[in-house]
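Undergrad: Below: sequence and its predicted model.
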Amino acid sequence: MRSQNTGEVTFHIEPYKNRDEQNMYTNVKYIIDKYGNHPAFYRYKTETGKALPMFYVYDSYITTPEKWANLLTSSGSRSIRNSPYDALFIALLVESKHRYEILRGGFDGIYTYFATNGFTYGSSYENWAKLKYFCDQYNLIFIPSVGPGYIDTSIRPWNTQNTRNRINGKYYETALSAALQAQPSIISITSFNEWHEGTQIEKAVPKRTSNTVYLDYRPHKPSLYLELTRKWSEKYRKERAAYALDPQLPLF
């Protein structure tokens, strides 16, 4: 995962085989030892002034909170806390009940990942204010995830209910507006070059194969979504700066 403002890189850790607190410790140590001094290695400045690496943990809920607590709490049997390998670990929240499992596991924050509004509790815009409130109560970082749209029926024909039309950029802007209203410290954009899922924001021109017609942005320019990303990034930056000057000032 890449920081939009700086071009720095953080790591999105997938649920590899037998992922647990033991091999997570080993893998985090390896990543920090190998890349920690690189200028493109992202670090997040916390309220205490520390600049810590950040790891997004995809499908974190498939590992028990007790195992995560061994790694992510100071009293854990394999604790990474207050060590040279301490970091911010961001859990994926899919269902409402995951909030308390994430707390018990010792995570530092939550993200919602999916680009489909309404697909999960976490990815539903209407729940973001409640999730932000919960995170504020327990000193967690709330990271809503937005996307430009979603369509994967070329590979999952049965999944039409989760298609979200781009509406010439309106879907993306609605998601970004909802994210800003929650006043988060970070917003993540779920986008990758998996064009069969229709989440790309890169420049796009018409493309057809024997099996698939890929989405493009006509009648708009190929750079439409990069321009929208820039527009909303600047808006977010300005409103964060204003909020930092006056914490009582609402973002909208």
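TA: Good, I have the coordinates. Residues are numbered from 1 along each chain as shown.

Undergrad: all contacts plus neighbour counts: C-alpha atoms, from now on.
TA: Will do.

Undergrad: Nearest the geometric middle of this structure, what residue?
TA: Taking Cα atoms, centre = their mean, the centroid of the chain lies closest to Ser188, which sits 4.1 Å from it.

Undergrad: quick one: Asn168 and Leu215 touch, right?
TA: No - counting by Cα atoms under 8 Å, Asn168 stays clear of Leu215, with 11.2 Å between them.

Undergrad: Name the residues of stretch 96-109 that are buried.
TA: For stretch 96-109, burial by neighbour count (16 or more other Cα atoms under 10 Å) applies to 98-99, 101-109.

Undergrad: what does the strand ranked longest in the chain rub up against?
TA: In the chain, assigned by DSSP state E, the strand with the most residues is strand 51-57. For strand 51-57, contacts defined as Cα atoms under 8 Å, 6 or more residues apart in numbering pick out 10-15, 41-46, 86-92, 111.

Undergrad: Show only the entries of the buried residues of stretch 96-109 found in strands.
TA: Using DSSP E, the buried residues of stretch 96-109 in strands are Gly109.

Undergrad: ok, structure two:
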Amino acid sequence: MGDIHAPFFPARGLYSSRDPHVLRHQFREMHDAGITLVALSWWGRPSPMAADSQGVNTDDALPIVLAAAEEVRQEKGRDDLYITMHLEPYPGRTISAIKDDLAYIYEHYAHFSAFLPIFYVYDSYHIPPEEWALLLQPWGKESVRDTPLDGLFIGLWLERDHGQALVDGGFDGMYTYFASVSFSFGSTLANWDDMAAFCRRQGELEGKGEEKQVGKRGFLSVLSVGPGYDDEKIRPWNKHNTKPREGLDYMDRMLEAAREARPDAISITSYNEWGEGTQIEAAKVGEWRCEGNWEGNSTHLAVRPYVYQEYKGGDPYLYLNNVKLWRELLWNMTATEDEQTINDKDEF
């Protein structure tokens, strides 16, 4: 019946994320809004076990997505649109499996000019730091450092002690991911100043020998913001984490908190995660649907009308335009600060 089990409805209608025409339009939108890096959910190499929660293998979409991104790069005549991976926790994900994943990714996708070897690792805390160190520390027995499988590895900071665990594991930085404020320690705005400061301190460490943690590689802070959160259509039991959008107010509070913390980058959760109500992609105004339920044992389907939510003022591009404004604001602010204090290591 056209129900997408989400609080909003896409302005472009129901679409496939494997449609090159749709992808090109989406990349144009993101590029025009100042988004330069797009992280794709990746659930591992092709196998019966490597699929998302809906049983969909994400790997076979990557060539289509990367090709569409490259077309937009050529069309724009610019090289500031990149694609990277959001490594998801598929069953059986181990250090050895991840090393094999990296070999597969580099073999199949490194030749795309749009590919950038930055790897966001979701639920990285499921693997202990001492195991991550075997892969990400220079001295680890399965280390990828200074090999063709090297890259920037950004782990999830969820709970209070995860920052140090990421450093110990050899990660290059952290991100917070969640768009529901206060869902976790990492998504609590009051903690962002201290978290970003922690990252800056780690980047200044100069350890020696096998104790070297970060040194000259630095330790990046990536704070994640979102427009709101509402996954009640797919997780009715999670209502307590719903965060109304309040027009632009909710997102602006997160962006202002991130600006004050001075991270290395800001990520947006999300561009098109419609099921969790975190999307900034254009939404249709006044779209109706019918919710149905069977009455007893009869074959009569009772339906009731439901109107999808819409962005404030009925502007489908409200959030993409807001991202563009903030991108220009932060870019100009950073350029001005760099001119004034070029040698200050703590600059945003």
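TA: Here it is on my side, so go on. All values derive from a computational prediction rather than experimental measurement.

Undergrad: just to revisit the earlier point, please identify the buried residues of the next helix or strand after the longest strand of the first structure?
TA: Next helix or strand after strand 51-57 of the first structure toward the C-terminus (DSSP states H and E): helix 65-72. Of the residues in helix 65-72 of the first structure, 65, 67-72 count as buried by neighbour count, 16+ other Cα under 10 Å.

Undergrad: For Leu320 of the second structure, see how far away Tyr311 of the second structure is.
TA: 11 Å (Cα to Cα, to the nearest Å).

Undergrad: Check Leu40 of the second structure too.
TA: Between Leu40 of the second structure and Leu320 of the second structure the computed distance is 18 Å (Cα to Cα).

Undergrad: whereabouts in the first structure does the helix or strand containing Val65 of the second structure align?
TA: Taking DSSP H and E as the criterion, Val65 of the second structure maps to helix 62-76. With TM-score structural alignment applied, helix 62-76 of the second structure matches no range in the first structure.

Undergrad: right, and the helix or strand after that helix?
TA: Next along from helix 62-76 of the second structure, by DSSP H and E: strand 82-87.

Undergrad: tell me the angle of the following helix or strand past that following strand relative to helix 129-136?
TA: Heading C-terminal from strand 82-87 of the second structure, the first helix or strand you meet, by DSSP H and E, is helix 95-109. Put simply, helix 95-109 of the second structure runs at 30 degrees to helix 129-136, going by axes from the mean of the first three to the mean of the last three Cα atoms, to 10 degrees.

Undergrad: what does helix 95-109 of the second structure contact?
TA: 44-45, 63, 115, 131-132, 134-135, 142, 144, 149.

Undergrad: quick one, it and helix 62-76 angle?
TA: Using the same axes, to 10 degrees: helix 95-109 of the second structure against helix 62-76 is 50 degrees.

Undergrad: what about helix 95-109 of the second structure, how far off from the first structure?
TA: In the superposition with the first structure, the average deviation recorded for helix 95-109 of the second structure is 1.4 Å (mean Cα distance after the TM-score superposition for the first structure).

Undergrad: count of residues packed around Cys135 of the first structure?
TA: 20 (other Cα atoms under 10 Å).

Undergrad: any chance you could map the strands in the stretch 51-200 of the first structure?
TA: 51-57, 88-92, 109-111, 141-143, 145-146, 188-189 (DSSP state E, counting those that start in this stretch).

Undergrad: now, of those, which is deepest in the fold?
TA: strand 145-146 (a mean of 27; mean count of other Cα atoms under 10 Å).

Undergrad: what range in the second structure does it sit on?
TA: Against the second structure, strand 145-146 of the first structure falls on residues 224-225 (TM-score structural alignment).
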